[in-house]
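In: Below are the sequence and a predicted model for it; my questions follow.
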Amino acid sequence: MPAHKKEHTTPEENQPRTSESSIPNLPAPDEFHRYLRAQIRNATRVVMEEIMCEELERFVGAAWGECTPKRKGYRNGFYTRDLATTNGPIEDLNVPRDRAGKFHTQIFERYNRYEQQVADGLTQMFVSGTSTHKVGEVAQALMRVAPSASAVSRLNQTLTEQFEAWRERPLLLHYRVMYLDGIHFSVRHGTQMDSTVILTALGVDLEDNKDILALRACAEEDKDGWSCLLQDLRNRGVPEIDLLVTDGHDGLLAATKSLFTAAPRQRCLVHKQSDVLNAIPHRELQEVATELGGIWKQEKKEDALLNLTAFKAKYQKRYPEAIRSLCEDEEHLLTFYSFPPVMHRYIRSTNAIESFFSNVRQRTDQIGAFTTETSCLTIVWATMQDIHLPRIPVS
């Protein structure tokens, strides 16, 4: 009897067939994301409500229905509130309360309807100069709910309160170096635009750390403004400064002489060199600049003085205006030689505070004009929190 031929089959034919009806129908991406957000919100609600109940249990000192002499209070049901999150609003969140009304959950700050990271993000937008309207649009897109006017006010108020606490903090008794300078901004007063200068003190302590010590807004940079800032430093505990580094502004110099009489002062050599070279013709600018800069680069003060004397003698008759500018504040040009050589390159100029100003300017240029001096001060302060101030050697 002839043998049956083996029927040829393909691998696919050997596999069990799957019914098309058994393949799940996946939702569209938008629908899936909405579903996922809802699940996250529900999970967040459950966890938060559980944590708050545990907090209340610790607060009153007893579990639900427990009789114990350690009890410090009694439960009093719940109240509901909404919370905006990055996954959408959680409505009617059950917040437990005690009978005396003293319990306060640590999960969110009282009356704050936003997760902390959301509030921080909105605040950062204000700091970056984003309009209130635009902040509202972004919040609406992120959280499906726009911040109310009171929420916006609260965020700004929090920022202002933090700034006020910072500007009143006590300072150290002794600073190795103090840099003083100002940065200008535009502030809108109705339909008018005025210039406001933020007077700034940057200190270097005895452990090489740099820190912005004070900010003050003034209509102009004058003796009164600088006197107020320096008096503020004294009121907050600064009696001793080893070195003041400044430009040549008359109001600043008068204020430092009055309030920090004993502190030696270094005239910023970058500003001084620029003033001198403004009186030199372009054809000789490079040669004169090299000679002038060479004065400050001498290792010893005696050699610097010899070079300074020779420079004045060489150019006195040819460029008397340049020499006159050089001789102004001459006694404070070489003060840095009284300090360790490792410090010289850091204290010959106000570059340390100018670098700080450059960083602030990069972060605030998009604002254009501030609405008030207070907002200008607050945002400059908030901006500087993210600016790294490198250490400098002080001994």
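Out: On my side now, so go ahead.
In: Please count neighbours and contacts with C-alpha atoms only from this point.
Out: OK.
In: need the contact list for F336.
Out: Residues near F336 by CA atoms under 8 Å, 6 or more residues apart in numbering: Q266, H344, I347, R348.
In: can you check L244 too?
Out: L244 makes contacts with V177, M178, Y179, L180, A263, P264, R265, Q266, as judged by CA under 8 Å, 6+ apart.
In: Drop everything from those residues that is not in strands and list the rest.
Out: Among the contacts of L244, the ones falling in strands (DSSP state E) are V177, M178, Y179, L180, R265, Q266.
In: Without its sequence neighbours, what residue ends up closest to the fifth one?
Out: Excluding its sequence neighbours, the residue lying closest to R265 (CA to CA, 6 or more residues apart in numbering) is L244, at 4.6 Å.
In: For burial, what's the neighbour tally of V380?
Out: Applying other CA atoms under 10 Å, we find 21 residues neighbouring V380.
In: thought it was touching R361?
Out: No - with contacts counted by CA atoms under 8 Å, V380 stays clear of R361, the gap being 9.0 Å.
In: count of residues packed around L155?
Out: Neighbour count of L155, defined by other CA under 10 Å: 16.
In: Can you tell me the element it falls in?
Out: In the assignment (DSSP states H and E), L155 maps to helix 149-167.
In: dropping in the other structure now:
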Amino acid sequence: MMEAEMTDHLGYEKSERSDSDNYRNGTKSKTLRSKYGELEVDVPKDRNGTFEPQVVKKRQKDISGIDDKIISMYARGLTTRQISDQIEEIYGFECSESFISDATDKILKDIEDWQHRPFDSVYPVVFIDACHFSVRDNGLVHKLAAYVMLGINSDGRKDIISLSIGENESAKYWLGVLNELRNRGVKDIMIICADGLTGIKEAIDSAFPKSEYQRCIVHMVRNTLKHVYYKDMKAFANDLKTIYYAETEKAARAALDKVNEKWREKYSHAMKRWYDNWDAVCPIFKFSMRTRKVIYTT
């Protein structure tokens, strides 16, 4: 960040030529106290001695995580002007918009490294879900979806293995996402948990044919209760539990038929989703109750 400040002060990059009589003149070591403990930083100097760093001022021995604040505001969608105004309001000094841009650009390499890091060869469980949000583009607001793939590795640790922005789901779209995982070293995924994302089932069959596709039970319950009057919701929800809490697939199918028979007259189409997607609901019954608690929802 101080290098970005120096660039802003001199008006040219470190590798550029300039006719200015002022130029970089090495660095000076300084010990700072921070939330990470003590650390050594190299404060850049200029030939004329006119450089006044603002992130870590002269004679300042303590810092307050300003870089975290800038990155956090940037991640929340604030413009460089808005970030500059916030920094001035909170810390009492002015940051130019070009300085804010330089500071945020310095994390792009870390982001790129994260996006291309190698993966484990096998993931026991991968969850896929989408977060929908509004984006302003050229004065117009439209909806986008961030598709997140969360993997649990063989050590039981969680890891975001894919984060992509898309407008339209399709088998081709999901096949591209899953093939990217294969290209980055993922050889097998044992269980893939997702809601009824358009094209996901066909893509899984193509990219990872041995994977179990498990529909999210919570989404199944929510989508079923959409068709139910409020006064019947509690009783209906309790009946649905007899399906996904059943010990075996056979017992679960019998419970499904029983629930359907009980409510069919009043809610004729409420259970249709369960019958249509039974092949993606039933894999959960292959596992113990302990494992089911891990995979029953995204």
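Out: Done, it's in. Because the structure is predicted, anything quoted here is derived from the model rather than measured.
In: circling back to that earlier point, which residue in the second structure lines up with the residue nearest to R265 of the first structure?
Out: L244 of the first structure maps onto I192 in the second structure when the alignment is built from TM-score structural alignment.
In: Distance of its match relative to D102 of the second structure?
Out: Shown here: I192 of the second structure relative to D102 of the second structure, a distance of 40 Å by CA to CA, to the nearest Å.
In: circling back to that earlier point, including distance to Q117 of the first structure and neighbour count, could the contacts of F336 of the first structure go into CSV?
Out: CSV is the format used below for the contacts of F336 of the first structure (distance: CA to CA, whole Å; neighbours: other CA atoms under 10 Å):
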residue, distance to Q117 of the first structure, neighbour count
Q266, 44, 25
H344, 43, 19
I347, 40, 27
R348, 42, 21
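In: what two of the residues you listed are the furthest from one another?
Out: Greatest spatial distance in the contacts of F336 of the first structure: Q266 and H344, 10.7 Å, computed using CA to CA.
In: any chance you could map the helices in the stretch 101-250 of the first structure?
Out: Secondary structure of the stretch 101-250 of the first structure (DSSP state H, counting those that start in this stretch): helices at 116-127, 132-143, 149-167, 223-235, 250-259.
In: quick one: the third one to helix 223-235, angle?
Out: Put plainly, it is helix 149-167 of the first structure. Relative orientation of helix 149-167 of the first structure versus helix 223-235 (axes from the mean of the first three to the mean of the last three CA atoms, to 10 degrees): 70 degrees.
In: From the chain's centroid, how far away is helix 149-167 of the first structure?
Out: Computed by CA atoms, centre = their mean, to the nearest Å, the chain-centroid distance of helix 149-167 of the first structure equals 14 Å.
In: sorry, back to before: now render the helices of the stretch 101-250 of the first structure as JSON lines, adding distance to K210 of the first structure.
Out: Below are the helices of the stretch 101-250 of the first structure laid out as JSON lines (distance: least, CA to CA, whole Å):
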{"stretch": "helix 116-127", "distance to K210 of the first structure": "23"}
{"stretch": "helix 132-143", "distance to K210 of the first structure": "33"}
{"stretch": "helix 149-167", "distance to K210 of the first structure": "16"}
{"stretch": "helix 223-235", "distance to K210 of the first structure": "15"}
{"stretch": "helix 250-259", "distance to K210 of the first structure": "20"}
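In: So for E328 of the first structure, which of these sits nearest?
Out: Taking CA to CA, helix 250-259 is the member of those nearest to E328 of the first structure, at 11.5 Å.
In: which of the helices of the stretch 101-250 of the first structure is buried the deepest?
Out: Here the criterion is mean neighbour count by mean count of other CA atoms under 10 Å, and of the helices of the stretch 101-250 of the first structure the winner is helix 223-235, at a mean of 19.
In: so what does that one touch, helix or strand wise?
Out: The helices and strands touching helix 223-235 of the first structure, judged by 3 or more CA pairs under 8 Å, 6 or more residues apart in numbering; DSSP states H and E, are strand 192-204, strand 210-218, helix 250-259.
In: Relative to N76 of the first structure, which of those is closest?
Out: Nearest to N76 of the first structure, of all these, is strand 210-218, at 47.9 Å by CA to CA.
In: Which residue numbers in the second structure does the closest one align to?
Out: With TM-score structural alignment as the criterion, strand 210-218 of the first structure aligns to 158-166.
In: Flag every buried residue along that stretch.
Out: Neighbour-count burial for stretch 158-166 of the second structure, counted by 16 or more other CA atoms under 10 Å, picks out I161, S162.
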